[in-house]
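Participant: Okay, here's the prediction I keep looking at, along with the sequence it came from:
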Amino acid sequence: AIEWSRITTKASLIGELKHAVKEIPKTTCSYIALFVHTIIYYGSNIVKQFKTSLHQRPNDVHCVLMSKYSKVPEWWYFVVFCLSFIVAAVTCQQGDLMPWYYLFLAIAIAFGWLLPIGIVEAIANVNLFSLTAVMLVGAILFHKNGLANLTFQAFASTTISQALILLFSFKFGHYMKIPSRTIFITQLMITILNAIIKYSITYHLLNTVPDICSTQNWTCPNSPTTPILFANLGKLP
């Protein structure tokens, strides 16, 4: 078990925390504007696209060509989602990371932000996703529990980023005329393989490299410290 001692008030950590706190008003306003903009300018088009299939777009040569391939059945996505959720829930609960039912909130946040953020990135090539909002929600839910906040942030942010990557892959395959089922299976295999390799390397390094992570000064290579700071604000001297 990890003992969350008092955070060392190093200048770098305090500076990082101040910067994150300053981002809260800007992040809140930007997300409100993003949602309003999406509803006003793209709301009707989103509803229309949900009701339209590739076979109903005769004026789009790409859709005409891609309609020759079999689409990915929706139950494939459903099965993958259910299995992933079960694995995540068991990991969170058995690993004492965070209560498993908070996964519903993390996924809901990712689902709500996916379309607005995806539309802006597709049009302007700008990713407006900010971890500050997720960390703030996690800090409210998991006060004085930095590990839970970090876990909550990981599931919410990773769900969005991986969904956008999958959409990009499908869009790339759409123009390259690669069957969507091939892309789906390939992405699934790569994701599983990537998770195994990353976990194995991380586990190996943590158990073989002395003092690679320090709980005294809250330092760890390539690991975010802001979620821990947010969750442990009450522990600052």
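Facilitator: The structure has been received and is ready for your questions. Numbering: from 1, shown residues only.

Participant: Only C-alpha atoms from now on, for both contacts and neighbour counts.
Facilitator: Fine.

Participant: mind listing what Phe230 touches?
Facilitator: Phe230 makes contacts with Leu17, Met135, Leu136, Ala139, Gly146, as judged by CA atoms under 8 Å, 6 or more residues apart in numbering.

Participant: of the residues you listed, buried ones?
Facilitator: Among these, those scoring as buried are Leu17, Met135, Leu136, Ala139, Gly146 (criterion: 16 or more other CA atoms under 10 Å).

Participant: check contacts around the closest residue to the last one other than its chain neighbours.
Facilitator: Nearest non-adjacent residue to Gly146, counting by CA to CA, 6 or more residues apart in numbering: Ile228, 4.0 Å away. The neighbours of Ile228, taking CA under 8 Å, 6+ apart as the test, are Asn145, Gly146, Leu147, Asn149, Leu150.

Participant: Going toward the C-terminus from the helix ranked longest in the chain, what's the next helix or strand?
Facilitator: Counting residues, the longest helix found in the chain (DSSP state H) is helix 11-50. Heading C-terminal from helix 11-50, the first helix or strand you meet, by DSSP states H and E, is helix 61-66.

Participant: residues in contact with the helix or strand just after that next one?
Facilitator: Counting by DSSP H and E, the element after helix 61-66 in chain order, helix or strand, is helix 74-94. For helix 74-94, contacts defined as CA under 8 Å, 6+ apart pick out Leu97, Met98, Pro99, Trp100, Tyr101, Leu103.

Participant: Now the buried members of those residues.
Facilitator: Among those, the ones that count as buried by 16+ other CA under 10 Å are Leu97, Met98, Pro99, Trp100, Leu103.

Participant: between these, which is nearest Leu115?
Facilitator: Distances from Leu115 to these, taken as CA to CA, are shortest for Leu103 (19.5 Å).

Participant: Secondary structure element holding that closest one?
Facilitator: helix 102-124.

Participant: what does the helix or strand just after that helix rub up against?
Facilitator: Per DSSP H and E, helix 102-124 leads on to helix 131-141 as the next helix or strand towards the C-terminus. Helix 131-141 is contacted from outside by 20, 23-24, 27-28, 146, 148-150, 152-153, 156-157, 226-227, 230-232, using CA under 8 Å, 6+ apart.

Participant: another one to put next to it:
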Amino acid sequence: MSTFFSMTYGLGFATLSATVMHVLLFNGSDLWKQSKRAFGGNRKIDIHTRLMKKYKSVPTWWFYIILVINIPAIIFACEYYNESLQLPWWGVLLACAIAFFFTLPIGIISATTNQQPGLNIITEYIIGYMYPERPVANMCFKVVGTVVSVLVYLGTAWWMMDAIPNLCSQDNGPWKCPMDRVFFDASVIWGLVGPRRIFGNLGEYGGVNWFFLGGAVAPLVVWVFHKAFPRKEWIGLIHMPVLLGATSMMPPASAVNYTSWIIVGFLSGYVLFRYRTEWWKRYNYVLSGGLDAGTAFMTLLIFFALGYWDVGLTWWGSNSSNPEGCLLASCPTAKGIIVDGCPAH
């Protein structure tokens, strides 16, 4: 693996342990109080709960029916098509158990920061150790699809494969499908080769496992400083799961994709803590939603106005062969390999 790829996995390990530790340290007491109130029948009704009572709730038995139907259906599919899917029945139950365990901590992170740490790395790690050399089973273990998404994905794939020759080919201009390449690489790393021969006692990347410890210690350091300096309110706002998990899209995104995010993030943070303006406190969430909606809208607009008609804009940011502006990025680093235009090692 490249240094970039291995660091991405390491930060993914750190994000998971940081998520659990952050929730225990900063939200543990609130969770304990709310749990005692809920099970003791003395649940506190806050303003949000009071407002939501105006809407009719979805009956709980709906969710029970979905659960009772879906799990046996998934087990049947995995057992009946075992030669293709490779995932045994106990793998389905294990996936459900992992999702159940992480629902609360990830739910809290998502509710308070609008960021959702992924479970793909830890699920790949666990099933890769327990059921090695089966890449399809590894992918089935971590991927959850619905009927609607499957139909949309399948229809989109058929349309694009007919409209674009050599789709996802490495030499096909901008149509390289970076996310699919990362997905394939992950299936080889975690499923075919297996974590034991990469991150375990048979591999060369065992040091990456220390990121689990680093991720657990990071929120603890923030919590200690927060308790030691209670007047420094900004210390308590340092959110290690978000800081570590912000790199979850690297790869397929490269470093240049993060420059605009860093500029907007640090500029908005500076304005918030430097001036604490009422406008910013009131509209920062709206601004965040506007940026997301604007990105989605411009994606569709650019595609249907330019990309669909094979109209391209040539500038340094659209150079698909060298998107980061680094001419040496594609040069080999191994000793003894000589390529024209690249430095010799």
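Facilitator: Received, thanks. Note that this is a predicted model, so its numbers are computed, not measured.

Participant: picking up where we left off before, out of the contacts of helix 74-94 of the first structure, who's nearest Ile32 of the first structure?
Facilitator: Nearest to Ile32 of the first structure out of the contacts of helix 74-94 of the first structure is Leu103 (CA to CA; 23.2 Å).

Participant: can you tell me which residue in the second structure aligns to the closest one?
Facilitator: Aligned counterpart of Leu103 of the first structure in the second structure: Val92 (TM-score structural alignment).

Participant: Look up how far Lys142 of the second structure lies from its match.
Facilitator: The gap separating Val92 of the second structure from Lys142 of the second structure is 10 Å, by CA to CA, to the nearest Å.

Participant: re the thing from before, take the contacts of Ile228 of the first structure and map them onto the second structure. Which survive?
Facilitator: By both residues aligned by TM-score structural alignment, their matches' CA atoms under 8 Å, the contacts of Ile228 of the first structure still in contact after alignment to the second structure are Gly146.

Participant: nearest to Met66 of the first structure, of the contacts of Ile228 of the first structure?
Facilitator: Nearest to Met66 of the first structure out of the contacts of Ile228 of the first structure is Leu150 (CA to CA; 40.6 Å).

Participant: Can you tell me the SS state at that closest one?
Facilitator: helix (DSSP: H, G, I helix; E, B strand; the rest coil).

Participant: What lines up with Glu79 of the second structure in the first structure?
Facilitator: By TM-score structural alignment, Glu79 of the second structure lines up with Gln93.

Participant: For that match, grab the count of nearby residues.
Facilitator: Gln93 of the first structure has 13 neighbouring residues, counting by other CA atoms under 10 Å.

Participant: do the same with Phe225 of the second structure
Facilitator: Around Phe225 of the second structure there are 14 other residues, counting by other CA under 10 Å.

Participant: Then Gly215 of the second structure?
Facilitator: Neighbour count of Gly215 of the second structure, defined by other CA under 10 Å: 26.

Participant: Same question for Ser53 of the first structure.
Facilitator: Residues lying near Ser53 of the first structure (other CA under 10 Å) number 10.

Participant: State the distance from it to Phe168 of the first structure.
Facilitator: Between Ser53 of the first structure and Phe168 of the first structure the computed distance is 18 Å (CA to CA).

Participant: now swap in His37 of the first structure and tell me
Facilitator: Applying CA to CA, the value for His37 of the first structure to Phe168 of the first structure is 22 Å.

Participant: repeat for Ile190 of the first structure
Facilitator: Computed as CA to CA, the Ile190 of the first structure to Phe168 of the first structure distance reads 15 Å.

Participant: Tell me the spacing between the closest residue to Cys177 of the second structure other than its chain neighbours and Val182 of the second structure.
Facilitator: Distances taken as CA to CA, 6+ apart place Cys168 nearest to Cys177 of the second structure, at 4.9 Å, with adjacent residues excluded. Counting by CA to CA, the gap from Cys168 of the second structure to Val182 of the second structure is 12 Å.

Participant: Compare those two (neighbour count), which wins?
Facilitator: Neighbour totals were compared for Cys168 of the second structure and Val182, and Cys168 leads with 18 against 15 (other CA under 10 Å).

Participant: Assign the more buried one to helix, strand or coil.
Facilitator: When classified by three-state DSSP, Cys168 of the second structure comes out as coil.

Participant: so it sits right up against Lys176, yeah?
Facilitator: Yes - in this structure Cys168 of the second structure lies within contact range of Lys176 using CA atoms under 8 Å: 4.2 Å.

Participant: May I see the ChimeraX selection of the buried members of the contacts of helix 131-141 of the first structure?
Facilitator: Command for ChimeraX that selects the buried part of the contacts of helix 131-141 of the first structure, burial taken from 16+ other CA under 10 Å:
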select :20,27,146,148,149,150,152,153,156,157,226,227,230,231,232
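
Participant: and the equivalent of Thr112 of the second structure over in the first structure, how many neighbours?
Facilitator: Mapped onto the first structure by TM-score structural alignment, Thr112 of the second structure lines up with Ile123. By other CA under 10 Å, 8 other residues sit near Ile123 of the first structure.

Participant: How much space separates Ile123 of the first structure from Ile117 of the first structure?
Facilitator: Ile123 of the first structure is 10 Å from Ile117 of the first structure, by CA to CA.

Participant: what do you get for Val137 of the first structure?
Facilitator: Taking CA to CA, one finds Val137 of the first structure at 19 Å from Ile117 of the first structure.

Participant: Give me the more crowded residue out of the two.
Facilitator: Ile117 (20 against 17).

Participant: Over which residues of the first structure does the helix or strand where Leu267 of the second structure lies lie when aligned?
Facilitator: Element membership for Leu267 of the second structure (DSSP H and E) is helix 259-275. When the first structure is aligned by TM-score structural alignment, helix 259-275 of the second structure has no counterpart there.

Participant: Which positions in that helix come out as buried?
Facilitator: Neighbour counts using 16+ other CA under 10 Å place Leu272 of helix 259-275 of the second structure among the buried residues.

Participant: Just checking the distance from that helix to the centre of its chain.
Facilitator: 22 Å (CA atoms, centre = their mean, to the nearest Å).

Participant: Same check on stretch 148-156 of the first structure?
Facilitator: With CA atoms, centre = their mean as the basis, stretch 148-156 of the first structure stands 9 Å off its chain's centre.

Participant: average distance between stretch 24-37 of the first structure and the second structure?
Facilitator: Following the fit onto the second structure, the mean deviation recorded for stretch 24-37 of the first structure is 3.9 Å by mean CA distance after the TM-score superposition for the first structure.

Participant: Fine, thanks again, bye for now.
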